[in-house]
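*Asks:* Okay, predicted coordinates and the sequence, questions at the end:
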Amino acid sequence: MTGGAAGATVLWRPSRAAVRDSALIRFARATGHGEDYHDLWTWSVTDLEGFWTAAAEFLGVRWRTRPRCALGSRAMPGTEWFPGGWLSFAEHVFADRDPGKVAVRYASEAYPGVRVWTWADLRRETARIRAGLRGAGVGRGDRVAAYLPNLPQTLAAFLATASLGAVWSAAAPEFGTDAVVDRFAQIEPTVLLAVDGYRHKGRTVDRDTEGRDIARRTGARYVRLGHLDGSGWENGFLGPEDSELAHETVAFDHPLWVLYSSGTTGPPKAIVHGHGGVLLELLKTTVLQLGIGPLDRVFWHTTTGWVMWNILVGPLLADASVVLYDGHPGHEALWDLAEQTGMTVLGTSAAWLASCRRNDVRPLDGRDLSALRVIGSTGSPLAPECYDWVYATFPTKPWLVSLSGGTDVVTPFLGAVPTVPVYRGELGPPALGVDLRSCAPDGRPLVGAVGEMVVAQPVPSMPIGFWNDPTGERLRRAYFSGFPGVWTHGDWLLLTERHTGVISGRSDATINRGGVRMGTGEIYRALLTVPEVQDALAVDVPRPGTHGWLVLFTVLSAGSVLDDALRSRVTAAIRTGCSPRHVPDEIVPLDEIPRTTSGKKLEVPVKRILMGADPDSVVSRGSLANPASLDAFRRAAAHLIPTAREDTLPPGTRPAPAHPFPEKEKS
């Protein structure tokens, strides 16, 4: 098992002063609790109504109309949060801000240096875009689609949309036309805000033709943002300089934005989140779980098509400033940006930190990163060796925060608790209000063993539904088919006796060899001991009459060759680090591993391709960072596994087990 061992090494502890002065401890004391986080968490999941009522008050939720209670119904799905409560998300962002204080720092490959917007700049741009949207016919409940990069204009456009009570939905301009249409056509946007192009890895990518095509195919009015040519919003779109920024009040569950599943196993699900649920969860995550305040400068490397862009709005609710970057991270660019902006929180992906480690990047050489107090990681499990690299690299010992959550909930389920130690290879405890458990197939809660990751009680930012799913059947199939009435997230989770967690990969990509189940993340971690292997993807494909065919696709470092000696070291690493049964039947070198634009590997789609499925029937190429990488698997399907058929796949739904939480059946 990756990490989670008894007596795991402590790599970081918060100072006594930091614990004492944290917003988390102030909240604990205000609600009659002490400094023990587990005690506070236990109260938060045993008294949902009391906890969320207290959290809304402590975090300063501004009700235009106060709710009747915190929970009208706690059924999942279909939870009714804060019935009767009305508010405005955008109003919370701009409330009581100092106009002269910096709100946004931003950089782009399209121009040199770092630029800034004050709160006055952000407010003025938001008001002018709001006027432009109103002029284009956008009102309460209408959809505004954005094909825009990670720029301050995009942030202002979202806030303008929210201020109207309209519904925001974004796709990164790296996405291909078909992938974007697959998303936006579902929601029938009134307006498409689209960029003329962007720069990535020093290359200029034109997007004007694509934007116009997307608008035509979705029936939206096309509004152009001239980013590359510096022309800004098209003539006549923006309102006057003195446009008023007003805020429409909406119900707690009024749609705020529509996010999308990755689209790697069919048409992407259009996931709808509500104003109040997102507001409350982002406030809780930002202020209590991450400890972010007005002096922080917060960055997360993301595109507008990944949920981390949405989560990055959270620090603005805490009067912190955000740092935006539109470009390729390389190995050095983000560390340079951290120095140039005085970044206090640097968020990134596990894959990027692993790449820095493999390439012996030295962030402190020639840079002053003394302001950096938090390094965040998400997107996939962070290997213990990456924990080692961070703490060997930074003698000042920043807080390393490995998070696990998702697009589905716009919040971490676990990982960020500023008052507890960081253990090597482990995520922090479950977040407040998240009744997170690890379950055996029969529904028994597990401690110290790997099980299915589930959430036993509702969280405010769970989806209010999927678009065009009036009966809720698709929503139930997506999250509630494993254990009725309980959210099943699709990850393997080990909860330790210390209440920390270890994620070992997706449960739908588990490799079961002779009854020994292993998450793919554990195989990838074992390969860290083989420096020639830069990246890998493991797939176990059923073959009639056998236990299956385990194929390991590898990307090797420059100059390395997959000869017999290297094959032997790869198999030895997996035999020792995982199990003899998980030694691959075949090792195949590739130029690149297919990933989504948010960095996730395509294990399940590749498995289906190897079983004979047409790649374009199981994955939206436009949602991938490297769509051409799929072609190698079509060729491999005939060569490697000629007898495999897709109909030999085990059923996608497991037999319904005994209900894991009988007490919930009555609620």
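*Replies:* Arrived safely.
*Asks:* from here on, contacts and neighbour counts on C-alpha atoms
*Replies:* Noted.
*Asks:* quick one: the strands in the stretch 501-650 of the chain?
*Replies:* 501-506, 511-513, 516-518, 533-541, 549-556, 586-589 (DSSP state E, counting those that start in this stretch).
*Asks:* counting contacts, what elements does the first one pack onto?
*Replies:* Contacting strand 501-506 under the criterion 3 or more CA pairs under 8 Å, 6 or more residues apart in numbering; DSSP states H and E are the following elements: strand 487-495, helix 520-526.
*Asks:* can I get those in JSON lines with distance to D388?
*Replies:* Output for the helices and strands packed on strand 501-506, formatted as JSON lines (distance: least, CA to CA, whole Å):
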{"stretch": "strand 487-495", "distance to D388": "21"}
{"stretch": "helix 520-526", "distance to D388": "13"}
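*Asks:* So for N512, which of these sits nearest?
*Replies:* Judged by CA to CA, the one of those that comes nearest to N512 is helix 520-526, at 10.4 Å.
*Asks:* count of residues packed around E473?
*Replies:* Counted with other CA atoms under 10 Å, residues neighbouring E473 total 12.
*Asks:* Pull the contacting residues for G559.
*Replies:* By CA atoms under 8 Å, 6 or more residues apart in numbering, G559 lies in contact with nothing.
*Asks:* That one and Q534: what is the separation?
*Replies:* Remark: distance between G559 and Q534 (CA to CA, to the nearest Å) = 12 Å.
*Asks:* Where is the longest helix in this structure?
*Replies:* Using DSSP state H, we find that the single longest helix of the chain is helix 119-135.
*Asks:* and that helix, which residues are buried?
*Replies:* 119-134 (16 or more other CA atoms under 10 Å).
*Asks:* Show me what that helix is packed up against.
*Replies:* Against helix 119-135 (3+ CA pairs under 8 Å, 6+ apart) you get strand 102-108, helix 152-163.
*Asks:* Determine which stretch of those is the most buried.
*Replies:* Counting by mean count of other CA atoms under 10 Å, helix 152-163 has the highest mean neighbour count of the helices and strands packed on helix 119-135, with a mean of 25.
*Asks:* Mind checking what helix or strand follows that one in sequence?
*Replies:* Next along the chain after helix 152-163, taking DSSP states H and E as the criterion, comes strand 167-170.
*Asks:* Can you give me the buried ones in whichever helix or strand comes after that next one?
*Replies:* Per DSSP H and E, the first helix or strand lying C-terminal to strand 167-170 is helix 177-187. For helix 177-187, burial by neighbour count (16+ other CA under 10 Å) applies to 177-185, 187.
*Asks:* got another, please set it beside the one above:
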Amino acid sequence: MSKQPQAGREEILEYQVMWEPDSKKNTQMDRFRAAAGAASGLALENYDDLYHWSVESYPDFWAEFWKFSGIVFSRMYDEVVDTSKGIADVPEWFKGSRLNYAENLLRHKENDRVALYAAREGREEIVKVTFEELRQQVALFAAAMRKMGVKQGDRVVGYLPNGVHAVEAMLAAASIGAIWSSTSPDFGVNGVLDRFSQIQPKLIFSVEAVVYNGKEYSHMDKLQQVVKGLPDLKKVVLIPYVASKEKIDISKIPNSVFLDDFLATGKGAQAPQLEFEQLPFSHPLFIMFSSGTTGAPKCMVHSAGGTLIQHLKEHVLHGNTGSGDILLYYTTVGWMMWNWMVSALATGAAVVLYDGSPLVPTPNVLWDLVDRIGITILGTGAKWLAVLEEKQLKPGGTDIISCFMGQNFSVPVYRGEIQARNLGMAVEAWNEEGKAVWGESGELVCTKPIPCQPTHFWNDENGSKYRKAYFSRFPGVWVHGDFCRINPKTGGISMLGRSDGTLNPNGVRFGSSEIYNIVEAFEEVADSLCIPQYNKDGDERVLLFLKMASGHSFGPELVKSICNAIRVGLSARHVPSLILETKGIPYTLNGKKVEVAVKQIIAGKAVEYRGAFSNPEALDLYRDIPELQDF
């Protein structure tokens, strides 16, 4: 791994500091750095020293963190990892060890301490579940699952909102050694079947209806069609969520049962005991899915041990999370941040589950929860923050199921940058020649093995899909598909958009986010989409589509102003060849802007998997645009 150029403190000061770490605060990162320094015999004086040790001596780093984290296990490992194998070989980690993911999340014995808070749109009540109550419910769910024949390796899925029962069902499946996967209720029938039909679940949990943005949406017709498309299902468990059980008709759904009747099958003369199957570190825990915007979603299998140790590292070291914390990340069960958030239970922290719109009845919903519950850690995607900025509100982060980079209590926050590369993640930005570059845009790559990479893809027996997804660009090196820039002076990272949508007009390679950062500062623009268009000779030009903000109109003066801003802020070669108005920008169900599918449509290709989009009708806006026909 190449070492980044160093910079003095006086050079770094030219970047705007948004937050400085408290030098008097002894964080868990500080304590780990001291322990790692003592164990290695090295003077690890700061985060930069610790980071470089963690990627250069990665087996020692992960062994030291295993010890520091207090992972619960029944058998110690024989070997951390075979260092003769690279990241493309997907080496086995912590060989010989036995553990259980759910046991680690439920290990905290302060029975009356709150583990989960659950809040919902339109309801004033906040439900509290203690660690003891959570253990009892997980035991009951697991007993009922075992009674119906769920065993190690079976797939258990949730078509569920972000609530307590989703956590209980997931932990119960994990306690048995079954594999959990989930999608949220905003997924349409095709979107769900594109995912679940590939993994053939035995059991599904769902609800009859959800509430979002002030409106109730019945779930029953969708659920009926989903069940019809999953012939291997043995049981459908319906959880009354909006209406009472008496008002819900499940007679049209085969093999269906209400939750309380399902759980009753697990009850005996005495309450069931919580049992944790002791499994290899590499045992499958979750199946996560790619977005599916350009083809069938990839089914990425993540191990129990890899997920656990990586999430613990991020929560304990990078987030300084502990038993005194209360964490809320605004997410759905269809995004990997839900799995990441729930893993915080392993630190003893409480987790807040919120289901509904973050803007109803006011944009202050999440901030109000911060005040009411005493949330100490709040996380969200960029889209919600952009909406708050639009509304001028002044209030008082799937492939690796975790993060290559992120928050860090040890280093400052600089405006426009993610703080630092995470420990153990040998991340670099590479140019087209496969050379590390600093201070300029490049492919986000990871050069050394990590325990959180997928063990394999489901239904990919020879591994060809896996290799094509990550290792076809630079052999032996993980290419994540994102464009980034690593600041050599601060160590911070700027994300520049998907590299499969990289723009390269006249040999100038840049990411769409560089354009968005300038364009969306214009109050006239509500949203934008920047993509390349190619002609039959392979020449490329850049197209910029603008969705206008309410009360503003598209016109030549605005186009001129935007072109000038891009020319001044970036360069003349960044200026789009054509700027057009659009009435809609397509997004995935997880709120990510879609560029590649629009690029396909403009090239005259069909987009098969429309179920992957939250607003598939927006795709049709880009068909047969007259201004694009003569290129």
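*Replies:* Yep, that arrived. Not measured: the values here are computed from a predicted model.
*Asks:* picking that back up, any chance of the strands of the stretch 501-650 of structure 1 in JSON lines, with mean neighbour count too?
*Replies:* As requested, the strands of the stretch 501-650 of structure 1 are arranged in JSON lines below (neighbours: other CA atoms under 10 Å):
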{"stretch": "strand 501-506", "mean neighbour count": "25"}
{"stretch": "strand 511-513", "mean neighbour count": "18"}
{"stretch": "strand 516-518", "mean neighbour count": "17"}
{"stretch": "strand 533-541", "mean neighbour count": "22"}
{"stretch": "strand 549-556", "mean neighbour count": "20"}
{"stretch": "strand 586-589", "mean neighbour count": "15"}
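*Asks:* out of those, which comes closest to S169 of structure 1?
*Replies:* Comparing the strands of the stretch 501-650 of structure 1 under CA to CA, the one sitting nearest is strand 501-506, at 26.4 Å.
*Asks:* Compute the inter-axis angle for the closest one and strand 487-495.
*Replies:* 120 degrees (axes from the mean of the first three to the mean of the last three CA atoms, to 10 degrees).
*Asks:* Which residue numbers in structure 2 does strand 501-506 of structure 1 align to?
*Replies:* Taken onto structure 2 by TM-score structural alignment, strand 501-506 of structure 1 occupies residues 493-498 there.
*Asks:* what about the residue nearest to L50 of structure 2 when sequence neighbours are not counted, which SS state?
*Replies:* Nearest residue to L50 of structure 2, sequence neighbours excluded (CA to CA, 6 or more residues apart in numbering): L44, at 5.6 Å. With DSSP: H, G, I helix; E, B strand; the rest coil as the basis, L44 of structure 2 sits in coil.
*Asks:* May I see the strands of the stretch 501-650 of structure 1 organised as CSV, with distance to H328 of structure 1 added?
*Replies:* Converted to CSV, the strands of the stretch 501-650 of structure 1 look like this (distance: least, CA to CA, whole Å):
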stretch, distance to H328 of structure 1
strand 501-506, 26
strand 511-513, 33
strand 516-518, 33
strand 533-541, 18
strand 549-556, 20
strand 586-589, 25
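*Asks:* do you know which of those lies nearest D242 of structure 1?
*Replies:* That would be strand 501-506 among the strands of the stretch 501-650 of structure 1, by CA to CA, at 50.3 Å.
*Asks:* picking that back up, for the helices and strands packed on helix 119-135 of structure 1, could you give me JSON lines that also reports distance to T302 of structure 1?
*Replies:* What follows is these, written out as JSON lines (distance: least, CA to CA, whole Å):
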{"stretch": "strand 102-108", "distance to T302 of structure 1": "13"}
{"stretch": "helix 152-163", "distance to T302 of structure 1": "13"}
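*Asks:* between these, which gets nearest to L353 of structure 1?
*Replies:* When those are compared (using CA to CA), the closest one is strand 102-108, at 20.6 Å.
*Asks:* ok, average deviation of that closest one from structure 2?
*Replies:* The superposed strand 102-108 of structure 1 is, by mean CA distance after the TM-score superposition for structure 1, a mean 0.9 Å from where its aligned residues fall in structure 2.
*Asks:* The stretch 1-150 of structure 2: strands as residue ranges?
*Replies:* Using DSSP E, counting those that start in this stretch, strands in the stretch 1-150 of structure 2 cover 17-19, 79-81, 93-95, 98-99, 114-120, 127-130.
*Asks:* Among these, which comes closest to E520 of structure 2?
*Replies:* In terms of CA to CA, the element of these nearest to E520 of structure 2 is strand 17-19, at 21.4 Å.
*Asks:* Where in structure 1 does the closest one align, residue-wise?
*Replies:* Going by TM-score structural alignment, strand 17-19 of structure 2 lines up with residues 10-12 of structure 1.
*Asks:* Kindly report the same for stretch 165-178 of structure 2.
*Replies:* Stretch 165-178 of structure 2 corresponds to residues 153-166 in structure 1, going by TM-score structural alignment.
*Asks:* Same check on stretch 93-112 of structure 2?
*Replies:* The aligned range for stretch 93-112 of structure 2 is 81-100, by TM-score structural alignment.
*Asks:* Now that stretch: buried residues?
*Replies:* In stretch 81-100 of structure 1, counting by 16+ other CA under 10 Å, buried: 81-83, 85-94, 97.
*Asks:* Check stretch 263-272 of structure 2 too.
*Replies:* Buried, per 16+ other CA under 10 Å, within stretch 263-272 of structure 2: 263, 265-267, 272.
*Asks:* a markdown table please, covering the residues you listed and showing distance to A603 of structure 2 and secondary structure.
*Replies:* Compiled in a markdown table, the buried residues of stretch 263-272 of structure 2 are given as follows (distance: CA to CA, whole Å; DSSP: H, G, I helix; E, B strand; the rest coil):
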| residue | distance to A603 of structure 2 | secondary structure |
| --- | --- | --- |
| L263 | 52 | helix |
| T265 | 55 | coil |
| G266 | 55 | coil |
| K267 | 59 | coil |
| P272 | 59 | coil |
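*Asks:* Trace H247 of structure 1 over to structure 2, please.
*Replies:* That one, H247 of structure 1, aligns with F276 by TM-score structural alignment.
*Asks:* Report the distance from stretch 616-627 of structure 2 to the chain centre.
*Replies:* 29 Å (CA atoms, centre = their mean, to the nearest Å).
*Asks:* what distance separates the start and the end of that stretch?
*Replies:* 22 Å.
*Asks:* neighbouring contacts of that stretch?
*Replies:* Counting by CA under 8 Å, 6+ apart, 582-586, 597-598, 601-602, 604, 610 sit against stretch 616-627 of structure 2.
*Asks:* Done for today, thanks.
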